[in-house]
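Colleague: pasting the structure only:
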């Protein structure tokens, strides 16, 4: 089974915010013309070469590698160094490879590396996006563990328990301090019940990038050229660059990113229109949403922000953060129960046990703390409902219809909105996700290596 290579998530934080335009190589023949700002392609390769059986067990990375790009981030650096946009490109994106063949060969974007290594990977991304790639960074997924440990650990967070046997992730709701192994489990997980597949995983990777950037900036690791050089030397133990990117370049990158606030970084995933497009001989693939994806690449080409652009991610009036079929609801009013069932909620009609005297006012929704996405989804379907988080409540949601009207409206769940819509780092990171988190729990991270 394929496992994610995730060392690149940290690299994206260093790729954000640099003025590398003057250092880019001359345009190749046939490559897209340079736009405003700079584009850096950061990839992780799915390879287990050199890992012993014991290392594979320790890191939960069994299986066979594909020698393909398992994770791909396109980092756009604005010309004025005041904004960085990080876009996750799903590995199963179905695209045309940039090969000299007619008709063009189609396949998953991660397969370009196996066919033609770095050159074909870069050219395929350029062909698919219309953007010129100025710099390229590559690493194996095991490098992520060492990088996090060398930098003193990381903080991860979740509003609900997360468990994935494949990656070894098993954490309760809250904010957690983790070492490199724990961070690796968090960003690799893709078999979580309510956020299965790559979209949820890519969002967690983006959150990790944002929080690592906040950590480095807060600790002064990128505060000046000397401290940045120390950080870069640590990274270069696990990072491979192209022939246009050297130590001096990365120091300039890191120093620039140290001047960015979380509000000046933004993250998104390429909008998708089909999540299981079957192709004979290729398997299950992902199709980009033509209009939304083109709007995303056009914004980057024009050096514009991607957050707040309705052409990239239009949000419907009743868009919800959770999928109604995931939400088990007990409703004590037959008509309301039937209406919510038509909106695809998992409804149990408990009207036979309804109280003889109903509470005054609109419906009341009671649920366990930490189920905010589901509660917000149910509230969107029941305009005016009162939400009550009840400690010790079970996993279901109870709707008590009151004396007031219980209007039910149809809600729309869009996985692009829930897991990949453009968001700034201050909203995406743990501080934005969890409010103001308390002291992280978990083992103390490894001490940084400064050699």
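Modeller: Noted; the coordinates are in hand. Everything quoted here is computed from the prediction, not taken from an experiment. Residues are numbered from 1 along each chain as shown.
Colleague: From now on I want contacts and neighbour counts done on CA atoms only, so please keep to that.
Modeller: Noted.
Colleague: measure the spatially most distant residue from the centre of the chain to residue 402 for me?
Modeller: Residue farthest from the centre of the chain, counting by C-alpha atoms, centre = their mean, is residue 356 at 47.8 Å. Distance of residue 356 to residue 402, computed by C-alpha to C-alpha, to the nearest Å: 11 Å.
Colleague: and what of residue 198?
Modeller: 41 Å.
Colleague: Would you map the helices across the stretch 101-250 of the chain?
Modeller: For the stretch 101-250 of the chain, applying DSSP state H, counting those that start in this stretch gives helices covering 111-129, 142-150, 180-188, 197-219, 225-235, 247-257.
Colleague: Relative to residue 350, which of those helices is closest?
Modeller: The minimum distance between residue 350 and the helices of the stretch 101-250 of the chain falls on helix 197-219, with 33.4 Å, by C-alpha to C-alpha.
Colleague: And that closest one, what's buried?
Modeller: For helix 197-219, the neighbour count (16 or more other C-alpha atoms under 10 Å) marks 198-217 as buried.
Colleague: Stretch 234-246 now?
Modeller: For stretch 234-246, using 16+ other C-alpha under 10 Å, the buried residues are 234-236, 238-239, 241, 245.
Colleague: Am I right that residue 348 is in a strand?
Modeller: Yes: under DSSP: H, G, I helix; E, B strand; the rest coil, residue 348 sits within a strand.
Colleague: wait, it sits on residue 331?
Modeller: Yes: with contact defined as C-alpha atoms under 8 Å, residue 348 counts as touching residue 331 (6.3 Å).
Colleague: Show me which of these two is the more surrounded one.
Modeller: Set residue 348 next to residue 331 and count neighbours by other C-alpha atoms under 10 Å: residue 331 wins out with 25 against 17.
Colleague: The nearest residue to the more buried one once chain neighbours are set aside: which element?
Modeller: Excluding its sequence neighbours, the residue lying closest to residue 331 (C-alpha to C-alpha, 6 or more residues apart in numbering) is residue 399, at 4.8 Å. Assigned by DSSP states H and E, residue 399 belongs to strand 397-400.
Colleague: Below is structure B, check it against A:
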């Protein structure tokens, strides 16, 4: 249980601000476990209230807080208590607030509903309105609500002896103070906070990348607690739950017994029975006057996600939530400039979105033997893999280059050009189990036992 209660505390504190006091959701949520499974909404609040100037400097959280939710995760525990699904809801999700329709003039008629970023519900009505808004947007009933802030997260990570974070490229974000090199790092609470708060990193900026980093940190910490043998009976479980309540606020319908029951169940799950995902997004920069840049959910895919949770089904492997393209691209082809010495291949690659320059007029009279060769700037291996996916069987060659171009030299073999599909939801938020989410190079965690349980063929113009 200690594994779960600490994890819930971490979920609630990731990137958040100081909590502003307990917010009662409603008395009718006191009974959990009804219906199909149990849903817990965990949020972190962006507020600097109560932080001294020294704390703000140490945590690198200068500036003005918004008194809004900065982190939001919906935790679903299955009815049979053999699976947990953690769904991150990006703070900029554009939704309709619950119960905010006003009246028009003096007619008494209902006015239009109020829409905005989901994180703004807290500023309008605290925890109760946040819960009702999530319920309205998802169609799910929230059984329990937890809320907390910055310093609790820092202290929790330090008490656990730090965390493991990872990145395949250097990450830097002046807003959060993050500045780490490529690789796997052991970080203290302060550095881990910067890692999970960063939204303006040089690599894949925005909420989805940040959310995935948060999920990786939670997975690592859960693994560490499991390895330490933290599940050692109800007495310690209750003790940990009491400690949790010192830094995490709950609604009136959630008490110590609820935390012990939920924790005891989640603490017994294997890593492959714990799922993480982010709500699928259709529009990543939807501009709304007076609101700013928002994220618009992919309606069919997000609906399938909530339906799966409502029906108590797994979210991993559900093609309605995460369609599997025939040829997936790890990076966006529109950001890859390619020079191709064959007109037909150039045209086919352009159809997949690559930025193509046709250099066939300067192609050699005698083609080199074998498949195409992709010469790419060293350090851009992910983009090279995307181009190679479009040209199956091609050979990759990293070369020192001062320009940004990827050069494709077509050989004597017939070239098949695949239509690649880039989906940012796949890159940063696809449903995945905890055993696949952990940082590469970190040891797998020991698992507790369950209680019971279409391409086109481009003809070369040579």
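Modeller: That came through, no problem. Keep in mind that this is a model prediction, so the values were computed, not measured.
Colleague: could the buried residues of stretch 234-246 of structure 1 be laid out in TSV, adding distance to residue 383 of structure 1?
Modeller: Below are the buried residues of stretch 234-246 of structure 1 laid out as TSV (distance: C-alpha to C-alpha, whole Å):
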residue	distance to residue 383 of structure 1
234	52
235	50
236	53
238	51
239	51
241	53
245	54
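Colleague: Touching both of residue 348 and residue 331 of structure 1, which residues are there?
Modeller: Residues within reach of residue 348 of structure 1 and of residue 331 at once, by C-alpha atoms under 8 Å, 6 or more residues apart in numbering, are residue 337.
Colleague: For residue 40 of structure 1, see how far away the residue nearest the centre of structure 1 is.
Modeller: Central residue of structure 1 (C-alpha atoms, centre = their mean): residue 203, 1.8 Å from the mean position. To residue 40 of structure 1, residue 203 of structure 1 is 19 Å away according to C-alpha to C-alpha.
Colleague: Report the contact partners of residue 98 of structure 1.
Modeller: Contacts for residue 98 of structure 1 were tallied using C-alpha under 8 Å, 6+ apart; they are 104, 120, 123-124, 127.
Colleague: Can you match these up with structure 2 and say which hold?
Modeller: Compared against structure 2 with both residues aligned by TM-score structural alignment, their matches' C-alpha atoms under 8 Å, these retain 120, 123-124, 127.
Colleague: now the helices of the stretch 101-250 of structure 1 in CSV, with distance to residue 168 of structure 1?
Modeller: Converted to CSV, the helices of the stretch 101-250 of structure 1 look like this (distance: least, C-alpha to C-alpha, whole Å):
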stretch, distance to residue 168 of structure 1
helix 111-129, 26
helix 142-150, 14
helix 180-188, 6
helix 197-219, 14
helix 225-235, 25
helix 247-257, 32
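Colleague: now for these, which one comes closest to residue 293 of structure 1?
Modeller: helix 111-129 (8.4 Å).
Colleague: Would you mark the buried spots in that closest one?
Modeller: Buried residues in helix 111-129 of structure 1, counted by 16+ other C-alpha under 10 Å: 111-113, 118, 120-129.
Colleague: from the residues you listed, which single one is nearest residue 151 of structure 1?
Modeller: Using C-alpha to C-alpha, residue 118 comes nearest to residue 151 of structure 1 of the buried residues of helix 111-129 of structure 1, at 27.7 Å.
Colleague: what's the counterpart of that closest one in structure 2?
Modeller: Mapped onto structure 2 by TM-score structural alignment, residue 118 of structure 1 lines up with residue 127.
Colleague: can you check residue 319 of structure 1 too?
Modeller: Match for residue 319 of structure 1 (TM-score structural alignment): residue 328.
Colleague: quick one: contacts for the nearest residue to that match once chain neighbours are set aside?
Modeller: Nearest non-adjacent residue to residue 328 of structure 2, counting by C-alpha to C-alpha, 6+ apart: residue 421, 5.0 Å away. Listed by C-alpha under 8 Å, 6+ apart, the contact partners of residue 421 of structure 2 are 325-329, 352.
Colleague: Measure how buried the closest residue in space to residue 394 of structure 1 that isn't next to it in sequence is and give me the count.
Modeller: Of all residues not flanking residue 394 of structure 1 in the chain, residue 368 sits nearest, at 6.3 Å (C-alpha to C-alpha, 6+ apart). By other C-alpha under 10 Å, the residues close to residue 368 of structure 1 number 17.
Colleague: So residue 368 of structure 1 sits against residue 387, correct?
Modeller: No: Residue 368 of structure 1 is beyond contact range of residue 387, at 10.7 Å (criterion: C-alpha under 8 Å).
Colleague: any idea how far residue 378 of structure 1 is from the equivalent of residue 182 of structure 2 over in structure 1?
Modeller: Alignment note (TM-score structural alignment): residue 182 of structure 2 maps to residue 173 of structure 1. As defined by C-alpha to C-alpha, residue 173 of structure 1 lies at a distance of 21 Å from residue 378 of structure 1.
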